[in-house]
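Undergrad: Starting from these lines, generate the structure:
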Amino acid sequence: MAPSGPLARLTEAGVAVWLDDLSRERLRSGNLASLVERGVVGVTTNPTIFAAAISQGDAYDEQLRALAAQGADVDQAVFTITTDDVRAAADVLRPVYDRTDGQDGRVSIEVDPRLARDTAATVTSARALWSTVDRPNVFIKIPATLEGLPAITAVLAEGISVNVTLIFSLERYAAVLDAFQSGLEQARANGHDLAPIASVASFFVSRVDTAIDPRLDDLATPEAAELRGKAAIANARLAYGVYEEVVASERWQALAAAGARPQRPLWASTGVKDPAYPDTLYVDELVVAGVVNTMPEKTLEAVADHGGDARDTVTGTQDASARLLDRLVALGIDVDDVARQLEIEGVEKFEASWEQLLAKVSEGLGVAAERAAGAQ
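TA: Model (predicted):
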């Protein structure tokens, strides 16, 4: 039976519905396969997701025992566990990848976030993840830090598909699109077929409102109150305008003629943080053909239950969105400064999650080793 309802309407509107979560339990139980049957066509992961997955339940205990017996250190164990999960998820999504000619059916795995400020180490990590997962439908996630930009170009130039993450500002998004095109140009020069090389650019949404709303509250004026919960959507809609300008450019048209596919905008951080807002806000207000929306399961289920009609809510909104951000500036809220701070915090949060992941796996390896010793 074909999927129906709000998720199907989003798909028909040209929005690729992805799940922002992965765990071994989700794989083993068949939950991911079930979601794919309902219309989910991709998966994103990040250090926080893996830390949560390994902290819950016993799905990883058997592998931890095996890794402990092999003498694996904690970094090796984390690498093995996460790449195994992503490989398995990629296999679940492979029929989607084949059906969509590589457009969807993708699963993302992020480079070690501790490398976010190290270009060369990021490239090395991306290569290792790509070769170890060894699936054509994987994305290697690289943060859009200043140091990440040349890494994005270098990795794409080798034919590796990339999900660029932690994008908050229009300026940085433009730089990401430039890095993407440079990577494809180099890939073409290196003799790579451009058609299999895919990329998405993860533009973060809800965190913008989470950062700006308290500043509006501090102003305590009617205009400030009116602007609550609107900055993130306006920022994302303007980002789509940047994307449209690039795909209309002569530079991009030359790459497209050589077989390249565009770097789709991906709306990330679409779970609502403020309970005063509709729980499908960052889905319903960012519908436009040719984008991805990756949702935590709670948001996905909310959309499936009572999502909107999936009408285009982005096309034709550029001028109004620009005016809204101008109003914020007039109130003394520096949107560019907010974006810079969000990038710093984003990297720090992923580093903290990675440390939690390392600590949990280290604990698991220790317990497994102690049990093995006691059994002898």
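Undergrad: Please count neighbours and contacts with C-alpha atoms only from this point.
TA: Will do.
Undergrad: tell me the contacts of residue 5?
TA: Going by C-alpha atoms under 8 Å, 6 or more residues apart in numbering, residue 5 touches residue 304.
Undergrad: neighbouring contacts of stretch 162-180?
TA: 108, 139-145, 149-150, 152-153, 155-156, 198-205, 208, 235, 238-239, 242-243, 246, 263, 336, 339-340, 342-343, 346-347.
Undergrad: rerun that using 6 Å as the cut-off
TA: Outside stretch 162-180, the residues that touch it by C-alpha atoms under 6 Å, 6 or more residues apart in numbering are 139-144, 153, 199-204, 239, 339.
Undergrad: just the helices in the stretch 101-250 of the chain please.
TA: 119-133, 148-157, 170-189, 206-219, 222-227, 231-247, 250-257 (DSSP state H, counting those that start in this stretch).
Undergrad: which of the residues in the first one are buried?
TA: Just to be clear, that refers to helix 119-133. 119, 121, 122, 123, 125, 126, 127, 129, 130, 133 (16 or more other C-alpha atoms under 10 Å).
Undergrad: Before we compare anything, build this one as well:
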Amino acid sequence: MSDRLKALSDAGVSIWLDDLSRERIETGNLASLVEEKSVVGVTTNPTIFAAAIANGERYDEQVAQLVDKGEAVDRVIFELTTEDVRNACDVLAPLAGEDSADGRVSIEVEPTLANDTEGTIASARALWSAVDRSNVLIKIPATKEGLPAITAAIAEGISVNVTLIFGKVRYQEVMDAYLSGLEAARDAGLDLGRIQSVASFFVSRVDTEVDARLDEIGSDEASALKGKAAVANARIAYAAYEDVIASDRWKVLADAGANPQRPLWASTGVKNPDYSDTLYVTDLVVADTVNTMPEKTMDAFADHGELDGDQVTGKVAEAQEVFDRLAAVGIDFEDVLVVLETEGVDKFKKSWTELTETVQGQMEKAAK
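TA: Down below sits the predicted model:
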């Protein structure tokens, strides 16, 4: 077992793999990552599935069967992806006991529904029912239209991974949506202890956008701030989470058996080669959080990642100073957040198109 990854896990950080394929499941690779690299969860997205389906023959038989039945491409995607997530849930099931928030596998609602509340709710219900495993999480984007869908899903007892969160204010809205859903579930007589949720706060994309703007400014003061916005932003988000956990509203729900909606650090693969390839792991260590990593980032931390205790709690003033300095050199962070969310939704939709085209190609091969 990797000593560094075990130490990270022992520090209270749940290590989730940001990848999945039928090959990982069927060869025992996923089970090995659980045993050897302290992996206790999995996240997926359409781009991950597109790569898996394009590069593996393990889907061919199921694709052929679905083509023979005359299924449309959207239905084929649904069947292929829910099959993989169901089987991954079974691999991770031993980690998802009554007292564990781990052992979870996430699957995303159709990204074209990011601005469609009712469509998102319907997609979440369909995925929850099809996977039919208590340790699945349904990924719902934190768009304005996604917020009521989060509440509705939680109210029905559907566990949710809220994705595409970039800023503190939207994160606060996400946490409010979660609590509102729990309150509705409680009032409906549901067992709150069976509902799990994480809130996926995106990290590296913040630095990518802010750094590009700092480069345009070009001053020494601007250059000195490169690579600092993303971690500061996440630390401010964590302080907002602490405020909610300390609230009377949360304490009432906790007393009723509710589970906290853990912060999840997403988009933790480092894009800039000038930065440490473990930056968004090392600098965001804090107990009771999740870090979902591409395997490349996981391996980098296993090889040379460093731990130096809690890097988040009590650092909100330091983080705010970064934002004060960013504003002083001319960075409009509110505009950064608008751009990131808009681009994030566009990327989600583009990845769905990529997956659709990939599966369509496999269906055409099967039909020959």
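Undergrad: Just give the TM-score of the two.
TA: With the length set by TM-score structural alignment, normalised by the length of structure 2, the two chains reach a TM-score of 0.98; 367 aligned residues with a C-alpha RMSD of 0.9 Å.
Undergrad: Quick check: whichever strand or helix holds residue 67 of structure 1 compared with structure 2, mean distance?
TA: Element membership for residue 67 of structure 1, per DSSP states H and E: helix 61-70. Once fitted to structure 2, helix 61-70 of structure 1 is off its aligned match by 1.1 Å on average (mean C-alpha distance after the TM-score superposition for structure 1).
Undergrad: Which residue in structure 1 aligns with residue 332 of structure 2?
TA: Mapped onto structure 1 by TM-score structural alignment, residue 332 of structure 2 lines up with residue 334.
Undergrad: repeat for residue 130 of structure 2
TA: By TM-score structural alignment, residue 130 of structure 2 lines up with residue 132.
Undergrad: Quick check: the gap between that match and residue 173 of structure 1.
TA: 29 Å (C-alpha to C-alpha, to the nearest Å).
Undergrad: cool, and residue 56 of structure 1?
TA: In this view, residue 56 of structure 1 and residue 173 of structure 1 are 35 Å apart by C-alpha to C-alpha.
Undergrad: Looking at the two, which is more packed in?
TA: Per other C-alpha atoms under 10 Å, whichever of residue 56 of structure 1 and residue 173 has more neighbours is residue 173, with 23 against 11.
Undergrad: Per the alignment, name the residue of structure 2 opposite the more buried one.
TA: Alignment note (TM-score structural alignment): residue 173 of structure 1 maps to residue 171 of structure 2.
Undergrad: hang on, the earlier thing: same list (the helices of the stretch 101-250 of structure 1) but as a markdown table, adding distance to residue 306 of structure 1.
TA: Converted to a markdown table, these look like this (distance: least, C-alpha to C-alpha, whole Å):
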| stretch | distance to residue 306 of structure 1 |
| --- | --- |
| helix 119-133 | 36 |
| helix 148-157 | 38 |
| helix 170-189 | 31 |
| helix 206-219 | 19 |
| helix 222-227 | 25 |
| helix 231-247 | 20 |
| helix 250-257 | 38 |
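Undergrad: Figure out which of those helices is closest to residue 18 of structure 1.
TA: Closest to residue 18 of structure 1 of the helices of the stretch 101-250 of structure 1 is helix 206-219 (C-alpha to C-alpha; 16.6 Å).
Undergrad: Measure how that closest one sits relative to helix 231-247, angle-wise.
TA: 130 degrees (axes from the mean of the first three to the mean of the last three C-alpha atoms, to 10 degrees).
Undergrad: what's helix 206-219 of structure 1 packed up against?
TA: Secondary-structure packing of helix 206-219 of structure 1 (3 or more C-alpha pairs under 6 Å, 6 or more residues apart in numbering; DSSP states H and E): helix 231-247.
Undergrad: got the angle for the helix ranked longest in structure 2 vs helix 60-68?
TA: The helix that spans the most residues within structure 2, counting by DSSP state H, is helix 333-367. For helix 333-367 of structure 2 against helix 60-68, the angle by the same axes, to 10 degrees is 80 degrees.
Undergrad: after superposition, how close is helix 333-367 of structure 2 to structure 1?
TA: Mean deviation for helix 333-367 of structure 2: 1.0 Å (mean C-alpha distance after the TM-score superposition for structure 1).
Undergrad: List the buried residues of that helix.
TA: Neighbour counts over helix 333-367 of structure 2 (16+ other C-alpha under 10 Å) mark 333, 336-337, 340-341, 344-345, 348-356, 358-360, 362-363, 366 as buried.
Undergrad: I appreciate the help and will end here.
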